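In: okay, here's the prediction I keep looking at, along with the sequence it came from:
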Amino acid sequence: MLILAKIVVVIVALLHLYFLWLEMFAWTTKAKKVFRQFPEHLFEPTKTLAANQGLYNGFLSAGLIWSLLIQNPVWQVYVALFFLGCVAVAGMYGAVTASKKIFVVQGLPALIGIALLLLHLFL
């Protein structure tokens, strides 16, 4: 169970590294293809806002990667749970305020990771 949970943590961390790249470095290019519902004329004026959002995604990714490097197995799980919880809340908020797709892409993988880690702790 723990191996599967760590795989999910890696996947979520990689997703957030992708979000970082997309929002910080590819907002006016590749992001236009990803965020098709966003009006094209607003990409350039919102470039710095997107970069700020990308930086936060980078922090989430860094926390998840850090959790995998912690030697103490209990703290490793606790730190992963914290950062996955942050991702899950962000995914739920995004689903309510922007698009349901955000929950599927961001929130659901985090919740799966949380469930697997909790199963590991309590089984």
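Out: Arrived safely.

In: from here on, just use CA atoms for contacts and neighbour counts.
Out: Noted.

In: list the contacts of stretch 13-24.
Out: Outside stretch 13-24, the residues that touch it by Cα atoms under 8 Å, 6 or more residues apart in numbering are 30-31, 47-48, 50-58, 60-62, 64-65, 106.

In: so which residue is dead centre in the protein?
Out: Nearest to the geometric centre of the chain sits residue 16, at 4.3 Å (Cα atoms, centre = their mean).

In: for burial, what's the neighbour tally of residue 98?
Out: Around residue 98 there are 12 other residues, counting by other Cα atoms under 10 Å.

In: distance of it from residue 72?
Out: From residue 98 over to residue 72 the distance is 38 Å, taken as Cα to Cα, to the nearest Å.

In: can you give me the helices for the chain?
Out: 2-25, 31-34, 47-69, 73-97, 100-102, 108-122 (DSSP state H).

In: closest one to residue 40 among those?
Out: helix 31-34 (6.8 Å; Cα to Cα).

In: other residues contacting the closest one?
Out: Against helix 31-34 from outside (Cα under 8 Å, 6+ apart): 22-23, 38, 40, 43.

In: another one to put next to it:
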Amino acid sequence: MSILANSLVALTAILHIGFLVLEMFLWTKPQGLKVFRMSPQQAEATKVLAANQGLYNGFLAAGLFWSLVATPPEFGLQLKLFFLVCVVVAAIYGAWSVHPRILLVQGGPAIAALLFILLAS
């Protein structure tokens, strides 16, 4: 059970690295325009804000990766819970303020990880 939980934590972290790349480096590129369904004008006008969002996603990813290697294990568990809850809160806000699919894409893996962490504890 803990292997699955840690795999879901790692998946959540990897997804947030992907969000970092999309928001910081691909926002105004064809891939970013397609993923975020924006016009080139919208992307250009919001690229600084997107880069800031990407940076925060990188911090979430770093915290999740840290939680996987932190010692003692109790501290790692606290880090996992903290950073996963941060991801879920961000996903809820994104779903409310931007588009409901954010809850599934960003929050889904984090919610699953939280569930399996709690079941494994």
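Out: Good, I have the coordinates. Given the structure is predicted, the values throughout are model-derived calculations rather than measurements.

In: re earlier: most surrounded residue in the contacts of helix 31-34 of structure 1?
Out: Going by other Cα under 10 Å, residue 23 tops the contacts of helix 31-34 of structure 1 with 23 neighbours.

In: make CSV from the contacts of helix 31-34 of structure 1 and add distance to residue 93 of structure 1 to it.
Out: Listed next are these as CSV, based on distance: Cα to Cα, whole Å:
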residue, distance to residue 93 of structure 1
22, 20
23, 18
38, 18
40, 23
43, 22
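
In: for those residues, which one is nearest residue 91 of structure 1?
Out: If you rank the contacts of helix 31-34 of structure 1 by distance to residue 91 of structure 1 using Cα to Cα, residue 23 comes first, at 16.0 Å.

In: trace the closest one over to structure 2, please.
Out: The equivalent of residue 23 of structure 1 in structure 2 is residue 23 (alignment by TM-score structural alignment).

In: from residue 14 of structure 2, how far out is its match?
Out: Taking Cα to Cα as the criterion, residue 23 of structure 2 is separated from residue 14 of structure 2 by 14 Å.

In: do the same with residue 25 of structure 2
Out: Computed as Cα to Cα, the residue 25 of structure 2 to residue 14 of structure 2 distance reads 16 Å.

In: for the residue nearest to the centre of structure 1, give its distance to residue 53 of structure 1.
Out: Distance from residue 16 of structure 1 to residue 53 of structure 1, by Cα to Cα: 11 Å.

In: just residue 41 of structure 1 next, same as before
Out: Distance from residue 41 of structure 1 to residue 53 of structure 1, by Cα to Cα: 19 Å.

In: before we move on, what about residue 113 of structure 1?
Out: Residue 113 of structure 1 is 23 Å from residue 53 of structure 1, by Cα to Cα.

In: more neighbours: which of the two?
Out: A count of neighbours by other Cα under 10 Å puts residue 113 above the other of residue 113 of structure 1 and residue 53, at 27 against 15.

In: what sits against that one?
Out: Contact analysis of residue 113 of structure 1 by Cα under 8 Å, 6+ apart lists 5-6, 8-9, 84.

In: hmm, residue 76 of structure 1 is touching residue 70, no?
Out: Yes: contact criterion Cα atoms under 8 Å: residue 76 of structure 1 and residue 70 qualify, at 5.3 Å.

In: ok, and the closest non-adjacent residue to residue 116 of structure 1?
Out: residue 5 (5.2 Å; Cα to Cα, 6 or more residues apart in numbering).
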